[in-house]
Each structure stands twice: as C-alpha cells, then as structure tokens.
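Asker: can you look at this prediction? I've put the sequence above it.
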Amino acid sequence: MQDGPKRVTTHGDSERPNLARLFDYYLGGAHNFAVDRAVAEESIAKFPVAEMARTIRSFSRRVVRLCVEEYGIRQFLDLGSGIPTAGNVHEVAQALDPSCNIVYVDNDPVTVAHARTMLRDNLNAAIVQSDIGDVGAVLRHPETRRLIDFTQPTAVLMVGVLPYVTDEPAGVVARYRAALCEGSILALTHLTKDMEPELVGRLVEVSAEMSSELVPRSKQDVEEFLCGLKLLEPGLVLAAHWRADGELPGTSAAADASTYGAVGMV
C-alpha cells in the first residue's frame, strides 16, 4: 500500500501543475495536488500517458532487481528521478537488501523538496538537486560521495530523462559511463520518434505546455548513447518487452511502442 504523503514545507506549489507530480499521479502515488490531478486526467483522456509511465516504471523495477539479485550491485545513481515514490529505486532495492545505497538526482526544486521530506529517515538514500548534464557537479556532490563508491560496481539509471537532455545527450551518457568501474551497469529508456508519431507528438505538446522541451529520438540515435557498453540480452528493444517475463504492465499497444529500453555493462 502506498504511504500517505509527508508534509512538504519548502518550495511546495499547489497552484501550478508539476511534471514530477503528474508522473507520480500516473503511477498511483500520493505526492500530488488537485491541480496536478486535473491536468493528469485531462491528459489521460487524450492519450495513454499513464500506461507509458507505468511501462517506464516497470522497466526500472526489473533493472533494479536484476542488479541486486544477479550482479550483486548495491549502489544506484538515479538521474532525473522525479519524486521517488510508487515503487521507485530505493523501495525495490532496499526490499531486497536494506544496505543498498541510492542517490536520486533532479533539478526541479519542487521534486527535491518532496523527496527530501520522504527520505529524511532513510540514511541510505538521498536526493541531489542538480542538472544531470553537469556531470562533475553530480559526481562530486557530498551526498553522492557519501553514498556511492565509484571504485565498486554501481548502477546508473537514466530512465525517462534523456528526452529532456537537449545538449549533447550522447556526451552526457559517455561522461557518466566513464566514471564507472568494470562490472557496473548503465540502463536507459528513450521516447522514440520511429513509431506512434501522433501519440509522441501529443506528449511533446503536453510537455511544452509545462515549459519543458521533450525530444524524441530514433533507434539509431539511442544506439549512439550505448557505445562502449556490453548490452545485456535482448539488447535495445521496446522497454515494455525488455526481460518482461510476464510482467507486462497491461499497456496499450501504442504505449508499448513509444519507448526503447536497454541495459549495458561496463
């Protein structure tokens, strides 16, 4: 059962919709306000955005379980995390091993305020407020240094965030990859422009209405991000089908076809 929200005392803004709170609502979380719910329901009526969100979250859960159970990874850096609720990384990883350390990164102060309130009693999880494109700032942040030892295998998750990186996204991915030691994992998803152009176009429009640029990319573009990694089977595929093992989240065919996913080992 999803816990009720803890009170956010800083940066809270209940008058304007917020992308992270919309995503939280799509996932069935409790960290959203009436204005978010109204916008979310309007979007849901137009296209399967909630199913798309659940597809991405399902992929993330599968990756985290794989990292802990099969590769013994106990450190996670979740970039562009949003509000860490509704089955996010620390919930999945620490349910398997409470010693897992998680650092979330987001540049939105509303998101960070929610997350810090939620995580204040969890000594093994923290959120860093930073633009993920400023790789050095993320890696040098005191909370990152406290919780992650990059000489040990680490999982870097770039789930749902790369479409918001408009300035040299391949270079951003490469700089995080360069910080990882052998045996580490890098996982990503990306909105595709190869399929479902009407659905993807609507999502881009909604994001623009929230003053956030969203860039879908082709499979060839995403393959460039994965250079230098040993891709785990089945490679770069639709995220909904990456090692789904019967866990398909019941999405529409259009939602399934909107997002690529891949996991690579350093």
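Answerer: Received it, and whenever you're ready, just let me know what you need. It should be emphasised that the depicted structure is a prediction, and the values quoted were computed from it without experimental measurement.

Asker: from here on, just use CA atoms for contacts and neighbour counts.
Answerer: Will do.

Asker: counting by contacts, list what the lengthiest helix in the chain packs against.
Answerer: Among the segments of the chain that qualify as a helix by DSSP state H, the longest is helix 49-71. Helices and strands touching helix 49-71, as assessed by 3 or more Cα pairs under 8 Å, 6 or more residues apart in numbering; DSSP states H and E, comprise helix 19-26, helix 89-96, strand 185-191, helix 253-256, strand 259-265.

Asker: after it, next one along is what?
Answerer: Reading on from helix 49-71 to the C-terminus, the next helix or strand found by DSSP states H and E is strand 75-79.

Asker: who's in contact with the residue positioned nearest the centre of the chain?
Answerer: The centroid of the chain falls nearest to residue 159 when counting by Cα atoms, centre = their mean (3.5 Å). Residue 159 makes contacts with 56, 60, 78, 79, 80, 81, 187, 188, 189, 190, as judged by Cα atoms under 8 Å, 6 or more residues apart in numbering.

Asker: presented hereafter is structure B, for comparison with structure A:
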Amino acid sequence: MQDGSTRVTAHGGSERPNVARLFDYYLGGAHNFAVDREVAEETIKKFPVAEMARTIRSFSRRVVRLCVEEHGIRQFLDLGSGIPTAGNVHEAAQSIDPSCSVVYVDHDPVTVAHARTMLRDNLNAAIVHSDIADVGAVLRHPETRRLIDFTRPTAVLMVGILPYVVDEPAGVVARYRAALCEDSVLALTHLTRDVEPQLVQQLVELADDMGSALVPRSKQDVEEFLCGLRLLEPGLVLAAHWRADGELPGASAEADSSTYGAVGLV
C-alpha cells in the first residue's frame, strides 16, 4: 500500500486497510472504504477468503438460533466481534426474540466507532472497547453488566478470534467459562493448518502484512480449549459442517477445510 493511499476519515486518523472492514466487505456489508475494497479484491483473487468469512458467519448464525430456539438463551457475549455487519448476532437473535441482549467486544477503536454508530438506537445491544484477553475488564464493563446477568444462562461466542490470542488462549477460554452458570453455552471456531496448510499460511502472511499475529492451531490444540464442556453433537468438526442442515454457504473445499467449530454446554 502506497503512502499516498491514506486519507483522514470521519473516525479520525488515516484511512488504511482494516481487518474488520475487510471482513465486512467479504460479507457484503457497507461499512468499508475504498482502500479496504481495493485490498479485499486483490486478496480474493489469490485465495477464497470471502468464502471463509461466509463459512464462519453461517456457523455463528446457526449457533445463535440454536441458543435462542432450543436452549432458551437470551444473552450473548460476542468476543472479538469486529463490525456487527450482515448476519450479525443481535439481528439473528432479536429476529427471534427482540428481548435478546448482545454485548460485542473488540479492541480496535475504528471497529468500535463503527459499531457504536450502528447500535445507537438498539437498547439491547452494545459494544465494549477492550482486549478480550483482559477477561476481568470485559466482564466488569458497565455495558456488560447492564445487558448480561451471568447468574442466568449466557452464550459466549469466540468465533474467529482465538487465532489472534497468541498467549495462553486456553486460559482465556477457561476464565470466560468460569464466569458462566450451568446451561450456558460457549461456542468457538479456530483456524487450522491440519487440512489446507498452504492456504492457511497465505492467511497468516496477509495478517502479518497488516500488523496482526495469526496463529493457526491443530485439532488437538483446540480440544484443549473445550476441556470440561459438554460438547453438542457433532462435537469438534469443520465449522462448515457443524449442523449445516443444507445451509453450506457455497464455499470452496479449501475454505470449508480451514476452520474447526464446536459448541459446548457449561
């Protein structure tokens, strides 16, 4: 990216490609800039990153429906949410029951600014500006405390975020799990090199170019994160196939094989 491609934006600072806005573009959202679209289109030519984004978002929607319709859960904590764009958690949950409350968490100030604008008229949804690894700060935040009562069943979603947790990800998962009462749900996806190592290496290099560390992990590694949970069928599998029920998002075989997914009861 040439220096001349930056400009001042409404959210302050220089406009540079942003991971959350790239994800928004891949999902067909409108919260992205020309510089994001340029990078996204270049990336799409190289590998199926848009299909991978849709695979993850489809998994998230299925989990939300399961929580609301089958488990009676009305509270959601979406960690590392990015911009709550097309098919987001609050829309999926509140379309079934408008009383559902959703707290998004993200550490990127640009993402948080976008999200606050989008959510300003929704009293049952908010975003917390925090690093998800600072579990105490997330759980004690006034917006979290306003919208989530952890004495009641809650769904914690870690969809696509754990590869960005470089240090002690199992400990981070365990601390959120410890905050949940019985019959709560913890759902996660995780990037893996197990099936498509060359494709995933390209993603790692792309993230590095944008200043982010991305750590794929094996199925055995991810199983450690799920220790102590009662996994719902079909257990830890490729996210594209977790209770897909004909809803596979038309991704390529490569995209389908890059991410594990699982849902567990506390």
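Answerer: Thanks, I have it. Note that the coordinates shown come from a computational prediction; the quantities given were computed from them, not determined experimentally.

Asker: if we can go back for a sec, which residues touch the longest helix of the first structure?
Answerer: 23, 26-27, 43-44, 73-74, 87-89, 92-93, 96-97, 155, 157, 159-160, 185, 187, 189, 203, 239-240, 242-244, 247-252, 255-256, 258-259, 261, 263.

Asker: next one: the closest residue to residue 84 of the first structure other than its chain neighbours from residue 124 of the first structure, what distance?
Answerer: Spatial nearest neighbour of residue 84 of the first structure, chain neighbours left out: residue 115 (6.2 Å); criterion: Cα to Cα, 6 or more residues apart in numbering. If you measure residue 115 of the first structure against residue 124 of the first structure using Cα to Cα, to the nearest Å, the figure is 13 Å.

Asker: before we move on, what about residue 183 of the first structure?
Answerer: 21 Å.

Asker: give me the more crowded residue out of the two.
Answerer: Residue environment comparison for residue 183 of the first structure versus residue 124 gives the larger neighbour count to residue 124, 19 against 15, counting by other Cα atoms under 10 Å.

Asker: what's the match for the more buried one in the second structure?
Answerer: For residue 124 of the first structure, the aligned position in the second structure is occupied by residue 124, per TM-score structural alignment.

Asker: wait, isn't its match in contact with residue 97?
Answerer: No - proximity of residue 124 of the second structure to residue 97 does not meet the contact threshold set by Cα atoms under 8 Å, at 11.2 Å.

Asker: quickly list what's touching both of the two.
Answerer: By Cα under 8 Å, 6+ apart, no residue touches both residue 124 of the second structure and residue 97.

Asker: residue 157 of the second structure: helix or strand, and which one exactly?
Answerer: Taking DSSP H and E as the criterion, the element that holds residue 157 of the second structure is strand 155-158.

Asker: mean deviation, that strand versus the first structure?
Answerer: Superposing on the first structure places strand 155-158 of the second structure at an average distance of 0.0 Å from its equivalents, by mean Cα distance after the TM-score superposition for the first structure.

Asker: before we move on, back to that, which residues touch the match of residue 124 of the first structure?
Answerer: Listed by Cα under 8 Å, 6+ apart, the contact set of residue 124 of the second structure reads 99, 100, 101, 102, 147.

Asker: the last one maps to what in the first structure?
Answerer: Translated: residue 147 of the second structure. Residue 147 of the second structure maps onto residue 147 of the first structure when the alignment is built from TM-score structural alignment.

Asker: now its match, nearest residue through space, not along the chain?
Answerer: Counting by Cα to Cα, 6+ apart, residue 147 of the first structure lies nearest to residue 101, which is 5.8 Å off, once chain neighbours are set aside.

Asker: the one you found against residue 75, yeah?
Answerer: Yes - checked against Cα under 8 Å, the pair residue 101 of the first structure and residue 75 is within contact range at 4.9 Å.

Asker: what is in contact with the two at once?
Answerer: Counting by Cα under 8 Å, 6+ apart, the contacts common to residue 101 of the first structure and residue 75 are 147, 148.

Asker: mind giving me the ChimeraX select for the contacts of residue 159 of the first structure, buried ones only?
Answerer: Only the buried entries of the contacts of residue 159 of the first structure go into this ChimeraX selection, using 16 or more other Cα atoms under 10 Å:
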select :56,60,78,79,80,81,187,188,189,190
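
Asker: before we move on, back to that, run a quick neighbour tally on the corresponding residue of the second structure for the residue nearest to residue 84 of the first structure.
Answerer: By TM-score structural alignment, residue 115 of the first structure lines up with residue 115 in the second structure. By the other Cα under 10 Å criterion, the neighbourhood of residue 115 of the second structure contains 24 residues.

Asker: report the separation between residue 115 of the second structure and residue 85 of the second structure.
Answerer: When residue 115 of the second structure is compared with residue 85 of the second structure (using Cα to Cα), they lie 9 Å apart.

Asker: kind regards, and thank you for your time.
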